[in-house]
Structures are given as C-alpha cells and as structure tokens.
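Enquirer: sequence plus the predicted model coming up.
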Amino acid sequence: MHYDSETRTLPHNPLKALVAPRPIGWISTMSREGALNLAPYSFFNAVADDMVAFSSSGRKDAMTFAEEGAEFVCNLASFDLREAVNATSAPLPRGESEFAFAGLATAPSRKVRPPRVAAAPAAIECRWLQTVPLVPLDGGEPANFLVIGQVVSIYIDDRFVVEGRVDTGAMRPIMRAGYFDYFTATPETRFEMRRPKGGG
C-alpha cells in the first residue's frame, strides 16, 4: 500500500499513527495581562540539550501568550491526569483559564511567570526564543507554527528521583498516537542500551 495526499488510499492520514507515540507538551502560558492558558500539544519534543519546541496549528492562545510573555512551561502529562489533559484541549474563549475549567491547581514556577500544573510530576520552564512559520511547499500562507523555547529550570517531584536519576516510567507519561489512541510508559517497559564504542 502507498498513501499520499493525492491517492488517499486510507480514510485518514496515517502519519500520526506512524510517528508515534509522541510526547505531549502540556503547555502553560500567561498573557501580558496575566490571563492563563493551558493546552496539550502532541507535536512537541526536546530539540536540543536545553531546548524544546511545540507546533501550533493556527495562532492559538498558547503560542500567542508564549510570544507575549516570552515564557512558557511544559508540564508532564501523566496517566493519572489524563482526563484533565483532555479537558484542557477544549476550545475555550480567549483568556478563559483552562486551569479553572479542568479543576487544576496552579503552583508557582521558579524562573518564569506562567505557573505549572501543581499535580504534574514534572514541569520544564522555558524562555521563548522564536516562532518559526512552517511555510508549505506551495509557498502559501503557513497554517502551522513551531514555537521554540530554551529551558531555564526544571521541576521534578522528589518521589520520582531515584539515586540521582529520574524514574520516567514511574511517572507514567501519556503519549499520543493516531486517531483517538494514546500510549503510556511504565517501568516494566523500560530497557537500557549503551552506545557502541569506536569511531574518533
């Protein structure tokens, strides 16, 4: 089988089912006026040792507020918080707080203004670096935007630090797949491999 935008041999684009599972950046931001936003983004990842990025389809509040305040926080979306993560994806009016809508308490961040999700097992505080419009092949108006931030501080719940290492599996992060599917990581699925020696 072969799929592309012209042949459409499947009822849904399989890309999201194949590039999976994808980590979820649960992004909290604050506008200039102090309005809070919290939204999950599955087009999210670390892109360097101290940088992360998320992609917004359209100019949504998370992107706009990140630019206005020049800061954002990536909260870890865990299995225990899955219903709240989903609730914060609701299309609320601009400026209406998803924290309040989902019944989530905030906790102050250490180095940025936007708060973190108090119940999240980890949170990555970032300063906004730039937003890159993702111009399509035909050169038309971009519909997607890549928001890049530099990590300035990381919060980790002490329960998940074991002998100086973060036990990611114990946090049970949820990850997005295609359609309505999600995956979760657990300690039982973890394995370790070391890079082969050699080269220069």
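Expert: Now that the structure is in, tell me what you want to look at.
Enquirer: contacts, neighbours, all on C-alpha from now
Expert: Fine.
Enquirer: quick check: A84 vs A62, distance?
Expert: 17 Å (CA to CA, to the nearest Å).
Enquirer: out of these two, which sits in the busier spot?
Expert: A62 (25 against 18; other CA atoms under 10 Å).
Enquirer: tell me which element that one falls in.
Expert: helix 61-69 (DSSP states H and E).
Enquirer: which other helices and strands does that helix contact?
Expert: strand 25-30, strand 36-41, strand 122-134 (3 or more CA pairs under 8 Å, 6 or more residues apart in numbering; DSSP states H and E).
Enquirer: from the contact counts, what lies against the last one?
Expert: Using 3+ CA pairs under 8 Å, 6+ apart as the contact criterion, the elements in contact with strand 122-134 are helix 61-69, strand 71-76, strand 144-156.
Enquirer: most packed of those?
Expert: Greatest average neighbour count among the helices and strands packed on strand 122-134 goes to strand 71-76 (a mean of 28), per mean count of other CA atoms under 10 Å.
Enquirer: buried ones in the next helix or strand after that one?
Expert: Using DSSP H and E, the helix or strand that follows strand 71-76 towards the C-terminus is helix 82-87. Across helix 82-87, burial judged by 16 or more other CA atoms under 10 Å covers 84-85, 87.
Enquirer: putting a second one here so we can go through both:
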Amino acid sequence: MKKALKKVVSSTLALTVCLGIPFAANASSESANIEEVSEKDVLFTVEVKSEEELNAFLAELAAHNEKSRELWERALAESKNTKENTESVETNKISPMALSKSEAKTTVGFGHNDSMKAMIGAYVTYNKIEKRFGTVKGFYMYGRNTDTTVGNVDYEYTKIDNDRTLAVHSTSLVGVKNDMTGGFSYFTYEAYIEFYDGGGEFL
C-alpha cells in the first residue's frame, strides 16, 4: 500500500459551475482568502443567495466529506487485511507492463430534486500487468465536460481486490460565491473513487 502521495497538477483553464443551490461541504474546513486561491485550482463553484443556502451547503459538504473518509478508511482496512496474503503485482517480473489510463466521471446533483447538476471527473495513469495495477504514475481531477485538470489536488491511494482495484481518496477546492456579499470563500471537497481496468466510479 502506498499512502500520502501528493500531486499538484497545473491547469490552463479555470473550471467553474455556477449554481444557485448549495451542494456537498465541510463546515469544519477552513476557508482560504481569495488572494491565496487561483481560479484554476477550483474544481467547481456554487452560488448561494441567502444565509440559509450557505448553511445548507456547508452541512451537505460536511456529510459528503465524512462519507468519503469512511469509505477510504474501509479501503485501507481491506488493503491491510489482504496484503499479507497477496503477492504484489509489482513483484511480478514475468508479465509485461503497459502504461494505461482509467477514468471515472460523475454528475452531482444540487438542490431540490437535483434541479442543478454539474459533472466532475478523475483519471489515473499506471503500469498495468494482467488487468492489475502496478506502479501508479499520476492522478488528476477535472470539472465540467473537459479533461483539463485542476491544480492543488492532493491524493492518496491503496490497492484492493488483489491489485485489481485502485482506491483513491482526494482533496480539492470548491468555491462558494456569496450573492449577499459578492465575495468568494473556498472549502475542501473530498472524493473517494475506485478505479479498475478501463474505468472507475465515484462512490
């Protein structure tokens, strides 16, 4: 298992999704000053029109982040329990390796009946050996309908299911535009993703 790998990915395009209804968030996250955050480091942006919407956004983000952390802890436990009984694919010197890419996309819903939606995605590059994950080369996240990646994405990963699944826990920034003040605040968005040969899934 490899933990605490971090990658900063440069981006040439700022990706934002302006929404009128709050989404997912971590009320305990520290907000960053706008001078400290570049637009290209923001995965998506939401727009709140009242104090009630802001509070709802923060509560939903806190619940989302907590779920992502729980899934990550479960993956770590699974990896630890099976590691001693499984030979790592990286020690296999017989099978040829091929550089591969697996990608996951999801549409996240906001507001009543998910009336507002936004797409986010992620992909991982790695050496593949017999449909299993070898050395991981990089992890990237993006917003909307483009593969232009955003910056300041931190991540850690572990292999489960006999190295056939790569579990990733990532943190990135989401922006909150406050219509009441005209200002922006930024909060941590945590994602848990499982990649497999040729695909992946946000959970």
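Expert: Cool, got the structure. This one's a predicted model, so the numbers in the text were calculated from it and none came from an experiment.
Enquirer: and the TM-score between them?
Expert: The pair, once superposed, lands on a TM-score of 0.25 when counted by TM-score structural alignment, normalised by the length of structure 1; 90 aligned residues with a CA RMSD of 5.9 Å.
Enquirer: distance to A100 of structure 1 added to the buried residues of helix 82-87 of structure 1, as JSON lines?
Expert: Conversion of the buried residues of helix 82-87 of structure 1 to JSON lines gives the following (distance: CA to CA, whole Å):
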{"residue": "A84", "distance to A100 of structure 1": "11"}
{"residue": "V85", "distance to A100 of structure 1": "13"}
{"residue": "A87", "distance to A100 of structure 1": "11"}
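Enquirer: list just the nearest of these to A46 of structure 1.
Expert: V85 (19.6 Å; CA to CA).
Enquirer: now that closest one: how far from M63 of structure 1?
Expert: Taken as CA to CA, the span from V85 of structure 1 to M63 of structure 1 is 18 Å.
Enquirer: so which of the helices and strands packed on helix 61-69 of structure 1 is the most surrounded?
Expert: Of all those, strand 25-30 carries the top mean neighbour count, a mean of 28, counting by mean count of other CA under 10 Å.
Enquirer: what's it packed up against?
Expert: strand 36-41, helix 61-69, strand 71-76.
Enquirer: make JSON lines from the ones you listed and add distance to F145 of structure 1 to it.
Expert: Putting these into JSON lines (distance: least, CA to CA, whole Å) gives the following:
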{"stretch": "strand 36-41", "distance to F145 of structure 1": "12"}
{"stretch": "helix 61-69", "distance to F145 of structure 1": "8"}
{"stretch": "strand 71-76", "distance to F145 of structure 1": "15"}
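Enquirer: what's the separation between the residue nearest to S153 of structure 1 when sequence neighbours are not counted and E83 of structure 1?
Expert: Leaving aside its chain neighbours, S153 of structure 1 sits nearest to E125 (5.1 Å; criterion: CA to CA, 6 or more residues apart in numbering). Distance, E125 of structure 1 to E83 of structure 1, using CA to CA: 23 Å.
Enquirer: then A170 of structure 1?
Expert: 18 Å.
Enquirer: and what of I174 of structure 1?
Expert: For I174 of structure 1, the distance to E83 of structure 1 (CA to CA) stands at 11 Å.
Enquirer: D61 of structure 1 too?
Expert: According to CA to CA, D61 of structure 1 and E83 of structure 1 sit 21 Å apart.
Enquirer: how about I148 of structure 1?
Expert: As judged by CA to CA, I148 of structure 1 and E83 of structure 1 stand 27 Å apart.
Enquirer: now swap in W128 of structure 1 and tell me
Expert: 28 Å.
Enquirer: with S56 of structure 1 instead?
Expert: Between S56 of structure 1 and E83 of structure 1 the computed distance is 21 Å (CA to CA).
Enquirer: can you report how many residues neighbour F202 of structure 2?
Expert: Neighbours around F202 of structure 2, by other CA under 10 Å: 17.
Enquirer: actually L18 of structure 1, not the one I wrote
Expert: 11.
Enquirer: again, but for V108 of structure 2
Expert: Counted by other CA under 10 Å, the residues lying close to V108 of structure 2 total 13.
Enquirer: just the element for it, please.
Expert: Using DSSP H and E, V108 of structure 2 sits within strand 98-110.
Enquirer: now do the buried residues in that strand.
Expert: Buried-residue list, strand 98-110 of structure 2, by 16+ other CA under 10 Å: 100-106, 109-110.
Enquirer: could I get these as CSV with distance to V136 of structure 2?
Expert: Formatted as CSV, those follow (distance: CA to CA, whole Å):
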residue, distance to V136 of structure 2
S100, 10
K101, 10
S102, 11
E103, 14
A104, 16
K105, 19
T106, 22
G109, 30
F110, 33
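Enquirer: tell me the two of those that are most distant?
Expert: Applying CA to CA across the buried residues of strand 98-110 of structure 2, the maximum distance is between S100 and F110, 33.2 Å.
Enquirer: and the helix or strand hosting W72 of structure 2 with strand 98-110, angle?
Expert: Assigning secondary structure by DSSP H and E places W72 of structure 2 in helix 51-83. Here helix 51-83 of structure 2 runs at an angle of 150 degrees relative to strand 98-110 (axes from the mean of the first three to the mean of the last three CA atoms, to 10 degrees).
Enquirer: what's helix 51-83 of structure 2 packed up against?
Expert: Under the contact criterion of 3+ CA pairs under 8 Å, 6+ apart, helix 51-83 of structure 2 touches strand 154-160, strand 165-178, strand 184-196.
Enquirer: what angle do strand 184-196 and it make with each other?
Expert: Angle of helix 51-83 of structure 2 versus strand 184-196, following the same axes, to 10 degrees, is 30 degrees.
Enquirer: brilliant, that's me finished.
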